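Participant: quick one: sequence plus predicted model below, questions after.
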Amino acid sequence: MSTPKSRVHAIAGIVIALMGVALGIGGTWLVVLGGSWYYPLAAAGFLATGFLLLAGRPAALWVYAIVVAGTLAWALWEAGLDWWPLAARGDVVFLVGLFLVTPWVTRAFNHTDQRPASGGGDRRVSAFRRAGLPLTAALGAAFLVAVASWFTEPHRVEGLVPASRAGSTPTTQRVPPGEWHAYGRTAYGQRFSPLEQIKPDNVANLAVAWTYRTGDMRGRPGDPVETTFQVTPLKIGERLFLCTPHQSVIALDATTGQEIWRYDPKIQGGLALQHLTCRGLSYHAGTGTSAAAPIPPASTPAPAAPPTSPERPQPIAAADGKVTDRCSAKLFMPTADGRLIALNPTDGAVCANFGGGKGQINLWTNMPNVNPGSYYSTSPVVVTANLIIVGGTVLDNVSTNEPSGVIRAFSVETGDLVWNWDSGNPEVTTPLKPGETYTPNSPNSWSISSVDEALGMVFVPLGNQPPDQWGGNRSANVDRFSSSVVALDLASGQVRWVFQTVHHDLWDYDVPSQPSLIDLTIQGQSVPALVQPTKQGELYVLDRRTGEPLLPVVEKPAPQGAAARDRTDPTQPVSALSFDPPALRESDMWGATIFDQLSCRIAFKRLRYEGRYTPPSTQGTLVYPGNFGVFNWGGVAVDPQRQIVFATPTYLAFLSQLVPRADDKSLYVQGDERPADSLPSLNENFGAPFAVRLSAFTSALGLPCQAPPWGYIAAADLTTGKILWKHKNGTVRDASPLPLPFRMGVPNLGGPIMTAGGVAFLSGTIDDYVRGYDVTNGDQLWESRLPAGGQATPMTYTGTDGRQYLLVVAGGHGSLGTRAGDYVIAYALPKT
């Protein structure tokens, strides 16, 4: 008859043996795939331990001591003193070992072995000493290694940022120091403020000054998954101007947060939207009153609505609300139904002197493949003294019959078309005639452009022609301009220069970020430069006059072997300033336990992966960095005084698998999960030979299969390309089942800002915090908990009370799954 103590051995033996079976099956599969032999060897140790426990033999502890010691040696060989990779390899092994040395197990051994020990004494004591002490020693060694790893940061780069350089000439672009007139503060897109009231020695005193809620939340009928609150507000005069996910425009008092006016553009329903967002508004100062002037009496009730455009029936901006006969200053709002609306910043009235009395431009004019919602500007437009320059996003990976990615310039006063640049027909920039259409499906610019009016150029980041992962039918012009930054002449729209960041892009490596313009001191001379972040982690530093690299760019061999009827380029460009991570190895796979780490290793070995630029395949390709991007639309911040970049690199691997299509109607990757209403069937690629399955590379538990850190902050010298410091950033508090604030370094989506006070700010990490950092060394100095995800770029300004404010938008991101909200939060130092 079994005793409770022997039942302990039986249950523990069965559980440990079953663990051994699982490790044996998975480990053998991994070895067959060419992977590590550790797992089948560990499986043998688990099985032996389990069977010896079932037999009630103390030798089980000896065997398991060997398992613990062997696991520790293997973990150190693969991961070194890096805590999270060590934990994934040893957590289960260590916990099982701890259980085996508890009294429940050791006393059971004593109960089954009560014969006198040879040489006298009590065998119940010697049994544990002979078997339990080696296991205890092995566990102690593992614990000491774990403790040592808590005090090491192998991924950290330490260093200091130099002080302001002699000869540096920051450009104000006529924006007052306490204001923020464009998405990146100025048309240069630097995301740098000359304000210096907030400094490293007082930033810890920042506190909430006011909070405003817009009332606009994601989750309405017809919203796509990626409905996001990504706006960076403008600060003009004493007012803030922002837009909401569903495209309302709001003016607030910048010092108190009180609402002044709100405009609803009455967005058309039933849109084929892939994204629903508004990243910001654009501002033209005009020649009249400032944005803070009193509401003029010229605002009147709307007249009868003029007829809608023949190309595309649309709501009319002036049909419901105030109208101003003539706006001097203007706010420009791009809408999800394909309009660009001009508003009076004084009172939100529609500007009747724009768009032929309608107060809007119809962006569907001359467009091919008209499909409501499949084209619109998710990002703020570029405004110059005389022009508005507009790009737009098209549906990604839905079909080969999408609208054009044309770039157009309109008169800032009247809204008349001045020129159009179509990458499918790049030489002809004169406006099209009625009835003509732009090149369908051409590369588009969904991100933010920058402009240098003194040089007479607008700098446009371009994406890819859909479908992203197959390019067998691309034209020579598409291959020339895809995934590049293009400098267009402001007067004519003609190409001044083009720099391609990826040749024949098959990885959705769109150029996602606004180019940042900065004057660099190189060999004692001031050189106008352009800094272009990319999804693959390169930061290209170019002479913005010519597009020639200021930091070296070399062509490196790339993996070959594209899908049927496609090709790959033999080389790809690599910059001297690069945050491209090292290629993944099997030993880089990770998990919460030894078991999901094993499953990730098996998945890694089954995928096609030969490093960055491994072509998409029907087998399934590991894409690293993934199309989430090392850098995305948030871009970077550059300091024109110190001539550095503050960057927020993110590292996540993705999977890409081509699925052959036999027809242009069947749903190959969505099956019966066709989106409701008019929302598009993403990744089906109707008209192409392949659909595509895209996903993050995660384990069955939903954790990334690659080891952390997944997100950093970093600073680099723009004149030398040297990374000055790099620190992991953010916690998994809001991304794990339990709210554990483990500082693992997490992804972010939303850009940083820097200030002349020496403090940088970032709110875009997937944990709900805004943080402040010392620019000189990267140390985190301050953080504040947000009520929702902060996936937007902050900004800073001066209020009427003389205080410097930090403004953060917290609304969440649908695709990332961060907490939804409608918050605009202003922080300031205490009043003195």
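Facilitator: Structure's in. What do you need? Quantities reported herein were computed from a predicted structural model and do not represent experimental measurements.
Participant: going forward, measure contacts between C-alpha atoms and count neighbours the same way
Facilitator: Will do.
Participant: contacting residues for the nearest residue to residue 482 once chain neighbours are set aside?
Facilitator: The shortest distance from residue 482 to any non-neighbouring residue, by CA to CA, 6 or more residues apart in numbering, is to residue 464 (4.9 Å). By CA atoms under 8 Å, 6 or more residues apart in numbering, the contact set of residue 464 is 442-444, 482-483, 505, 508-510.
Participant: check it against this one:
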Amino acid sequence: MKAAISIKTKKQSYPLTSGFILWMLLLGIGSCTEKQDAYSNWGVYKADAESSSYSPLDQINKENVSKVALAWVFEPNDSIAGDRAQNSESNPIIIEDVLYTTSARGRLFAVDAVTGVLKWSFDPFDGERGGGVKRGVTYWEDGSDKRILFTGGDKLFAIDASTGMPISSFGDEGRVNLNEGMRGDPDKISVIPTSPGIVFEDLLILGTEVSELYGAEPGHVRAYNVRTGELTWTFHTIPLPGQVGYESWPKDAWKYAGGANSWGGFSLDASRGMLFMATGSPAYDYYGADRKGMNLFGNSVVAVNARTGDYIWHFQTVHHDLWDYDLSAPPNLVTVEHDGKKIDAVAQTSKVGFLYVLDRETGESLFPIEERPVPASDVPGEEAWPTQPFPLKPAPYTKQYLDEKDLANYSPSSRDTLVKLFRSYRYEGLFTPPSVQGTLQFPGSRGGSSWGGAAFDATTGLLYVRSYNSPEIMLLKKVEPENAITNLSVYRQGESIYNTYCVSCHGRDRNGDEQGNPSLVGLKGRISEGDVLNKIKQGGGKMPSFSSVITDKAKEEAILAYLFENENKGHPEQEETLLKEINNNQGASPETQSVDSLARYLNLTAYGYFRDTEGRPGINPPWGMLHAINLNTGDYAWSVTLGNKPELQTGVQETGEAGSGGPTVTAGGLVFIAGTRDKKFRAFDKDTGEKLWEINLPGYANANPSTYTADGKQYIVLSVGGDSKNTAGSVMAFSLPD
């Protein structure tokens, strides 16, 4: 089946006559049929331009899903010696019986969708280590010109979909440098998209991943000409003077502030010519003395003109974010019945567990929202915004308040430890700001739902979303730039950098954790210093770029000395020079120098779990759940636990688990979802939440499933992470037996 993904349309205005309304109804029926044909083979990330994660396929259904079994496996086999198990988050697309996906290392593969046999591959890193999160690729065609558009590192590539060869007329021999067109020096920054762009007419619209630290790049959203690679328009998520939202920042913030990036992907209403984005928090995530104000368009659902990038409307979900409460998934474009009328709307999931349902044309909420007072910050220089928006309906799909009865009770000593910790932290409910005392954050920054987003079934009005209940600890420490590192050996300088920026993810012992933060012990002999430095500067996996931290040779030498355990690195006479380089702000603009003179605070326990002394979750289960929400009424159809930790299970109720990958819903009456640490892939009855099927996987599959038909058979396909035997992971396809 041919997937005509490039949609050409014109935005026009028409009088609302009865004849026009009838014509529009007929057009809608035709458009629905055309959409079903175009997307039945999952030709776009998350199924379609509306990010529905819905498939009209029903060959696999409630009655036969129990018979579904493995059909084929594709293994990229692109690991490099010394690699540990890799995790791929790619949501494959399928065009004319060819599956396109990326590996955990970031290479592009075209695979026969019937057999899983490799057709071709492309390495954007020219044999280098590569890596970095990639959640999928984008397809565009015009007649015989068929292209795969995807990113590798900080480059955008256009690849011939038939041959796997770069298209030389696009950019510089098939590639575009994404560092160009940003605020910073292209040779000194690295912006790396993690989610695929979206195509509108002859434009590829692309977000990006930027650092979340001081000195981060702004989160520009940019549109490139699909044919030439030329930059066509830029939407500034940190507004320039004269643009909407500029007054919500200090007057020079556009020169130095960063973040507010749309890293989770986009949704598109092609008939209206409207692009919808959801943005993350401004940088630095946990302290905002240099960005006083509401900080538009951070943490916002934003609608823009897809042809021009011009602003249409916005809705901000968190004002002046201090909690890393990114909107991490693209909005779902939905049609709901509200007050007796059909309304095109936008449904936005969140980390705090609120679901925002907004009119697609105006951005106004379909359900009541209250601005409520929230706790003030007690950190010098910080001005937390005094109120935050609280939707009254639907009810939150994540627990939002804790008291002592919610603390886990594995044993008397464990319970006593957790109660003592709980009482030692500042905690006044949702939106309690970070503090130097230590703040209990709930939901945590990994709470609610993540980049996997939700799935929407237009035939029922039900939206399906996973949730995760997990508190975190925020502990701020003041860091003085001018004397952060003084009178230390090169090795100790590196240790100080590590303890400031790295310890919260990789641990004080450098052993990492099971949540995708790898061990850094024993790097010597299994990875080169050059590869480590590239990873630090470019980011990869869950790790953002730290190019804004490792800004000179001195810092490079210091962090490498520490990571590679070279305690004797450097000579005394060299150390004086290195210290001067580290403590100088060479080449900075007057605005940046002024901002850099401010005191800074860092969250030393960023992403730090609230756990007992044995590493067990500090609150009672369920920790992970799957929900079905009726968007017509705002009521819940059902909620069930998702995932299990058998060693912590008591009774018959499963515990639920963390996960970021989202669900897929089908006309066969099923919701498919993976992304749990118990390495299972499951199918639920979409009407009742009853679990109808599950299968064990060889690795952790933290990705969204795709489904398609090929050679008359429906397949469910999923990217699966690696294990000790196959570190590169695999793509696994499931179907009914012949």
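Facilitator: Good, I have the coordinates. Nothing here was measured: the structure is a model prediction, and the numbers come from that model.
Participant: TM-score of the superposition?
Facilitator: Superposed pair, TM-score by TM-score structural alignment, normalised by the length of structure 2: 0.77. Supporting alignment: 602 aligned residues with a CA RMSD of 3.0 Å.
Participant: roughly how far does the residue nearest to residue 482 of structure 1 sit from residue 478 of structure 1?
Facilitator: Note on residue 464 of structure 1: its distance to residue 478 of structure 1, by CA to CA, to the nearest Å, is 8 Å.
Participant: please apply the same query to residue 470 of structure 1.
Facilitator: In this structure, residue 470 of structure 1 lies at 13 Å from residue 478 of structure 1, with CA to CA as the measure.
Participant: which bit of structure 1 covers stretch 580-588 of structure 2?
Facilitator: Under TM-score structural alignment, stretch 580-588 of structure 2 has no counterpart anywhere in structure 1.
Participant: ok, stretch 668-679 of structure 2 next?
Facilitator: Residues 757-768 of structure 1 are where stretch 668-679 of structure 2 aligns, with TM-score structural alignment as the criterion.
Participant: so what's in contact with residue 464 and residue 478 of structure 1 at the same time?
Facilitator: The overlap between the contact sets of residue 464 of structure 1 and residue 478 (CA under 8 Å, 6+ apart) consists of 442-443.
Participant: more neighbours: which of residue 470 and residue 478 of structure 1?
Facilitator: Counted by other CA atoms under 10 Å, residue 470 of structure 1 and residue 478 do not tie: residue 470 has more neighbours, with 30 against 20.
Participant: that one touches residue 566, doesn't it?
Facilitator: Yes - the pair residue 470 of structure 1 / residue 566 is scored as a contact, 6.8 Å apart, by CA atoms under 8 Å.
Participant: please compute how far the match of stretch 668-679 of structure 2 lies from its chain's middle.
Facilitator: 14 Å (CA atoms, centre = their mean, to the nearest Å).
Participant: count of neighbours near residue 172 of structure 2?
Facilitator: Burial measure for residue 172 of structure 2: 14 neighbouring residues, criterion other CA under 10 Å.
Participant: so who does it touch?
Facilitator: Residues in contact with residue 172 of structure 2, defined by CA under 8 Å, 6+ apart, are absent; none qualify.
Participant: same question for the one 10 residues further on.
Facilitator: Each residue near residue 182 of structure 2 by CA under 8 Å, 6+ apart is listed here: 217-218, 220.
Participant: distance of it relative to residue 444 of structure 2?
Facilitator: Relative to residue 444 of structure 2, residue 182 of structure 2 is positioned 31 Å away (criterion: CA to CA).
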